[in-house]
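Participant: What follows is a predicted structure for the sequence shown.
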Amino acid sequence: MVRFENVGVRYGVGPEVLRDINLHIEPGSFHFLTGASGAGKSSLLKLMYLGLFPSRGSMEVFGKNIGRARRRELPALRRRIGVVFQDFRLLSNLSVFDNVALPLRLAGEDEKRTRNNVSELLDWVGLGSRLADSPDTLSGGEQQRVAIARAVISKPSLLLADEPTGNVDDRIAYRLVRLFEELHRSGTAVVVATHNDALVRRFSHPVLVLTGSVLQTGPTDRPPSATREAIREGTRIAMSTPEDG
């Protein structure tokens, strides 16, 4: 589904943010992505959703070699990817309901089915009473849940979530990961970037530890010290920018 071979990323003329990334995300898999602040997690996710392109190396998404793809082919690939951004990117001129419904409407989904699905999902994330409200009237945690609902409503082939539980309490965080797991069971591949060690330990999914390159550490039923040791033993590339999460 997603394959990187010796991928490097450089912004402008500065040093490489990521170097020699080798990564394979299988269809229907679930991974947590962890790493220190500045390790490049956001850049790695941006590569996966085709918001950024490698400076070198080979990258395939849904079997398409991105280096050889025509620009007009990229929108169709992006439509198969759901993204939860750190800054939410909600449209303030649309209601909560219409923000979540937007991907289905753009895809030409039946309006009655759209209304039913959106209402059910917003009820599930605890926002059933806020359908007509503007996103600007919501708290940060509520906006985050709207962004997550919008990302998952179309049941994408690949879901990428950048710190999706950063503004919610533990109860909501666990509920949101359960939502991701439900999507995962239906066949969606899921990658969740997080700093929340407790969340990673609670759910037994493989972990990708990013230190400028990626090390797959296996199931998360290992103590934090074992994960830290895995990072130390793995290939470490100290290439990052301070602002990249």
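Facilitator: Structure's in. What do you need?
Participant: can we go C-alpha only for contacts and neighbour counts from here?
Facilitator: Will do.
Participant: hey, where'd the helices end up in the protein?
Facilitator: Listed in chain order, the helices found in the chain under DSSP state H are 41-48, 74-78, 96-106, 111-124, 140-152, 170-185, 197-202, 224-233.
Participant: Identify whichever of these lies nearest to His24.
Facilitator: Nearest to His24 among the helices of the chain is helix 41-48; the distance by Cα to Cα comes to 10.9 Å.
Participant: counting contacts, what elements does the closest one pack onto?
Facilitator: Here helix 41-48 touches strand 16-25, strand 158-162, going by 3 or more Cα pairs under 8 Å, 6 or more residues apart in numbering; DSSP states H and E.
Participant: returning to what we had before: export the helices of the chain as JSON lines, with columns for mean neighbour count.
Facilitator: Formatted as JSON lines, those follow (neighbours: other Cα atoms under 10 Å):
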{"stretch": "helix 41-48", "mean neighbour count": "22"}
{"stretch": "helix 74-78", "mean neighbour count": "13"}
{"stretch": "helix 96-106", "mean neighbour count": "21"}
{"stretch": "helix 111-124", "mean neighbour count": "16"}
{"stretch": "helix 140-152", "mean neighbour count": "23"}
{"stretch": "helix 170-185", "mean neighbour count": "16"}
{"stretch": "helix 197-202", "mean neighbour count": "15"}
{"stretch": "helix 224-233", "mean neighbour count": "13"}
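Participant: Could you say which one of the helices and strands packed on helix 41-48 comes nearest to Lys41?
Facilitator: Short answer: strand 158-162, nearest of these by Cα to Cα, at 8.1 Å.
Participant: Val190 against Asp162, yeah?
Facilitator: No: taking contacts as Cα atoms under 8 Å, Val190 lies outside contact range of Asp162: 11.1 Å.
Participant: next up, a second structure to put side by side with the first:
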Amino acid sequence: MPAQPEGDPAPEDGALPAGAVARASERTLSLYVHVPFCAVRCGYCDFNTYTMEQLGDGVSRDDYHRDAAAEVRFARSVLDAAGAPPRALHSVFFGGGTPTLLPARELANMLGQARQSFGLAPDAEVTVEANPDSVTAETFDVLAEAGVTRVSFGMQSAVPHVLRVLERTHTPANVPRAVGWAKERGLGTSVDLIYGTPGESVADWRTSLEAALEMDSDHVSAYSLIIEDGTKL
């Protein structure tokens, strides 16, 4: 990964540095909620994610939505203490990990806390990342009712042998079905693809790209596979 630009030192008391709120009224405000749970850790992933086996005994997903909601409230208090002007959220993104490993009602509760703490702009985009095998039609009923506007599906490939190398566990046929469920409920959709997997041919890539286009999603993201230090791959 490229080096991040240098910023202001973080104050030891946990407050925001003055530069973080300078001209804040001129900028939009967004919220990223990280859900660090995965059923299987993919061999190429260097994100902050964990399977339950990696976390060990005594760790549960059950309390995560309450902890995350508390962090949202804390973030608002820190901004207030720094003198940042109140601003409604321009966008909210639930990423991971696999957010849809949590019950949809818990994702809705976290979004509700964000709305209560900050408010949502009338045109706010609210996105949830999803694994095609961890959702049902009812998942999208709950998410749409809660105010989610878009679902980003981790497709990666439509070719089974490519998915096996990436250690993706979803069934390719479940991707268009899940996208269809989301679209039926008026949700925007996007699908993510990865190209350059060892053993993937140009024909394999064409198969995946054509499968993604056939779903008629609002957006397709294509990422080249990067082998990160310390990952299994």
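Facilitator: Thanks, I have it. Just so it is clear, the structure is predicted and the values come from calculations on it, not from any experiment.
Participant: Next, the TM-score between them, please.
Facilitator: For this chain pair, the superposition-based TM-score is 0.35 by TM-score structural alignment, normalised by the length of structure 2; 129 aligned residues with a Cα RMSD of 5.4 Å.
Participant: Mind putting the helices and strands packed on helix 41-48 of structure 1 into a markdown table with mean neighbour count and distance to Leu102 of structure 1?
Facilitator: Formatted as a markdown table, those follow (neighbours: other Cα atoms under 10 Å; distance: least, Cα to Cα, whole Å):
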| stretch | mean neighbour count | distance to Leu102 of structure 1 |
| --- | --- | --- |
| strand 16-25 | 20 | 27 |
| strand 158-162 | 25 | 17 |
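Participant: Put together JSON lines for these, with distance to Pro103 of structure 1 on each row.
Facilitator: Formatted as JSON lines, the helices and strands packed on helix 41-48 of structure 1 follow (distance: least, Cα to Cα, whole Å):
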{"stretch": "strand 16-25", "distance to Pro103 of structure 1": "24"}
{"stretch": "strand 158-162", "distance to Pro103 of structure 1": "14"}
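Participant: which other residues reach the host helix or strand of Met155 of structure 2?
Facilitator: According to DSSP states H and E, Met155 of structure 2 maps onto strand 150-156. Contact partners of strand 150-156 of structure 2, identified using Cα atoms under 8 Å, 6 or more residues apart in numbering, comprise 125-132, 163, 172, 175, 179, 182, 187-195.
Participant: the longest helix in structure 2 is where?
Facilitator: helix 64-81.
Participant: Now do the next helix or strand after it against strand 150-156, angle only.
Facilitator: Once helix 64-81 of structure 2 ends, the next helix or strand along the chain (criterion: DSSP H and E) is strand 89-96. For strand 89-96 of structure 2 against strand 150-156, the angle by axes from the mean of the first three to the mean of the last three Cα atoms, to 10 degrees is 30 degrees.
Participant: Next secondary structure element downstream of strand 89-96 of structure 2?
Facilitator: Past strand 89-96 of structure 2, the next helix or strand by DSSP H and E is helix 104-118.
Participant: List the buried residues in that next one.
Facilitator: 104, 106-115, 117-118 (16 or more other Cα atoms under 10 Å).
Participant: Reformat those residues as TSV; add distance to Asp141 of structure 2.
Facilitator: Listed next are the buried residues of helix 104-118 of structure 2 as TSV, based on distance: Cα to Cα, whole Å:
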residue	distance to Asp141 of structure 2
Ala104	9
Glu106	13
Leu107	12
Ala108	11
Asn109	14
Met110	16
Leu111	15
Gly112	16
Gln113	19
Ala114	20
Arg115	19
Ser117	24
Phe118	24
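Participant: Of those, which is the nearest to Glu210 of structure 2?
Facilitator: Using Cα to Cα, the buried residues of helix 104-118 of structure 2 come closest to Glu210 of structure 2 at Ala104, 30.1 Å.
Participant: Would you mind pulling up the elements that the lengthiest strand in structure 2 packs against?
Facilitator: Using DSSP state E, we find that the single longest strand of structure 2 is strand 120-130. Secondary-structure packing of strand 120-130 of structure 2 (3+ Cα pairs under 8 Å, 6+ apart): strand 89-96, strand 150-156.
Participant: and the shortest one with strand 120-130, angle?
Facilitator: An angle of 20 degrees separates the directions of strand 150-156 of structure 2 and strand 120-130 when computed by the same axes, to 10 degrees.
Participant: next SSE after strand 150-156 of structure 2?
Facilitator: Next element after strand 150-156 of structure 2 (DSSP H and E): helix 160-166.
Participant: Buried residues in that next one, which are they?
Facilitator: 162-163, 165-166.
Participant: for the helices and strands packed on strand 120-130 of structure 2, which one ends up most surrounded?
Facilitator: Each of these was scored by mean neighbour count; the highest is strand 150-156, a mean of 23, by mean count of other Cα atoms under 10 Å.
Participant: thinking again about what came up before, got JSON lines for the helices and strands packed on strand 120-130 of structure 2, with distance to Arg73 of structure 2 too?
Facilitator: Formatted as JSON lines, those follow (distance: least, Cα to Cα, whole Å):
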{"stretch": "strand 89-96", "distance to Arg73 of structure 2": "14"}
{"stretch": "strand 150-156", "distance to Arg73 of structure 2": "24"}
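Participant: wait, which of the ones you listed is closest to Ala81 of structure 2?
Facilitator: Here strand 89-96 is closest among those (Cα to Cα), at 18.1 Å.
Participant: and that closest one, what does it pack onto?
Facilitator: Using 3+ Cα pairs under 8 Å, 6+ apart: strand 89-96 of structure 2 touches strand 29-35, strand 120-130.
Participant: In this structure Ile25 of structure 1 contacts Leu33, no?
Facilitator: No: using Cα under 8 Å, Ile25 of structure 1 and Leu33 do not qualify as a contacting pair, with a distance of 11.7 Å.
Participant: Now do the end-to-end distance for stretch 163-176 of structure 2.
Facilitator: This stretch, stretch 163-176 of structure 2, spans 16 Å end to end (Cα to Cα, to the nearest Å).
Participant: buried stuff in stretch 76-83 of structure 2?
Facilitator: Result for stretch 76-83 of structure 2 [16+ other Cα under 10 Å]: buried residues 76, 79.
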